[in-house]
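**Q** coords below, sequence missing:
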């Protein structure tokens, strides 16, 4: 099983390819890979989500890349994501049954957290990488504050962020910043590729 240390490597940006049909998702993934963005997530929440994930996983394999499934809320979605070729799963919250299903499927899982209690619960369950969600509402100060008692945790700031937020969240201690709708601003994003 891959680890998030291996998946993220030196990456500081994670792209969330949300709500697009499969062909458009693959085309955007190809452009991002060409631009140097190596960590991509395809959320399952849209009507096209699973098909887009499956198509992007084929493209990822051809380019020796990994792709993850986002908005994974149930053990059944974990299994569907694994069958579609996802190499990791991401969730907006911390659900230990989803975490267990992901680990059973051989997929590292990135659960969302928004409180110190959730961070403590996730780390007790073996998670070192956590999704700070919704980071836009939590703010960079939340990450700075939580890094104090949890210095070994690696946060992926996600939710409501723009490309101009990247330096602030990285300076606050986020290891990675995830961008979804901000991908529509290529000029601002170019500074972080």
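**A** Nice, thanks for sending it over. A quick note: this is a predicted structure, and the numbers were derived from the prediction, not measured.
**Q** can we go C-alpha only for contacts and neighbour counts from here?
**A** OK.
**Q** against residue 64, how distant is the closest residue to residue 45 other than its chain neighbours?
**A** Spatial nearest neighbour of residue 45, chain neighbours left out: residue 71 (6.1 Å); criterion: C-alpha to C-alpha, 6 or more residues apart in numbering. Computed as C-alpha to C-alpha, to the nearest Å, the residue 71 to residue 64 distance reads 24 Å.
**Q** neighbour-wise, which of the two wins?
**A** Each of residue 71 and residue 64 has its neighbours counted (other C-alpha atoms under 10 Å); residue 71 has more, 21 against 8.
**Q** take the one below as the second:
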């Protein structure tokens, strides 16, 4: 079973492939893997997106990588993610029932939070690995503020992250950051590769 600590200790960067065709999702996943990004999330907000997830899972066969499903906000999406071969699930917010269903299906869940109340609620249900979303609006200063009352929280920042601002979030205490469209920007790829290298020996 996927362990978030193992994933983000290996590399602090995750790729999110939202809204792409199956073929394009596979292309971008391979770009991520070539950079050393071993964790890829494919949001499953539509039937076409589930097909993209399944295609990435198939392309990942034989690689030492993990593939998750994002935007998992309903029981139906948990089931679809499992059937498509996802190894974990991610949500933009915290729904205790959906999180429990995902865990029961053998899919570790990364719930989204944006306020101290949401952090507290998720942690009260046993979740210490959390998705800070939308990170670009929360800012790195938010991470530092949250660390005071919730030192056990392990935050993965997503939403508006690219090679230009990712390091600020990591330096502020994020255990991981997620990038999407940055993978389509050739000038950002070298910087992303440098960020990936931060994971070694952390």
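**A** Thanks, I have it. Values in this document were obtained by computation on a predicted structure and should not be read as measured data.
**Q** hang on, the earlier thing: residues contacting the residue nearest to residue 45 of the first structure?
**A** Residue 71 of the first structure sits next to 43-45, 90-92 when contact means C-alpha atoms under 8 Å, 6 or more residues apart in numbering.
**Q** by neighbours, which of those residues wins?
**A** residue 90 (27 neighbours).
**Q** which position in the second structure aligns with that one?
**A** Counting by TM-score structural alignment, residue 90 of the first structure corresponds to residue 90 in the second structure.
**Q** coming back round to it: what residue in the second structure is paired with the residue nearest to residue 45 of the first structure?
**A** Per TM-score structural alignment, residue 71 of the first structure is aligned with residue 71.
**Q** next one: that match from residue 6 of the second structure, what distance?
**A** Distance of residue 71 of the second structure to residue 6 of the second structure, computed by C-alpha to C-alpha: 22 Å.
**Q** do residue 181 of the second structure as well
**A** Separation of residue 181 of the second structure from residue 6 of the second structure (C-alpha to C-alpha) stands at 25 Å.
**Q** then residue 118 of the second structure?
**A** From residue 118 of the second structure over to residue 6 of the second structure (counting by C-alpha to C-alpha), the distance is 24 Å.
**Q** likewise for residue 41 of the second structure?
**A** 16 Å.
**Q** before we move on, back to that, so for residue 181 and residue 6 of the second structure, which sits in the more crowded spot?
**A** Of the pair residue 181 of the second structure and residue 6, residue 181 is the one with more neighbours under other C-alpha under 10 Å, namely 15 against 9.
**Q** and the more buried one, how close does it get to residue 160 of the second structure?
**A** Counting by C-alpha to C-alpha, the gap from residue 181 of the second structure to residue 160 of the second structure is 9 Å.
**Q** alright, that wraps it up for me.
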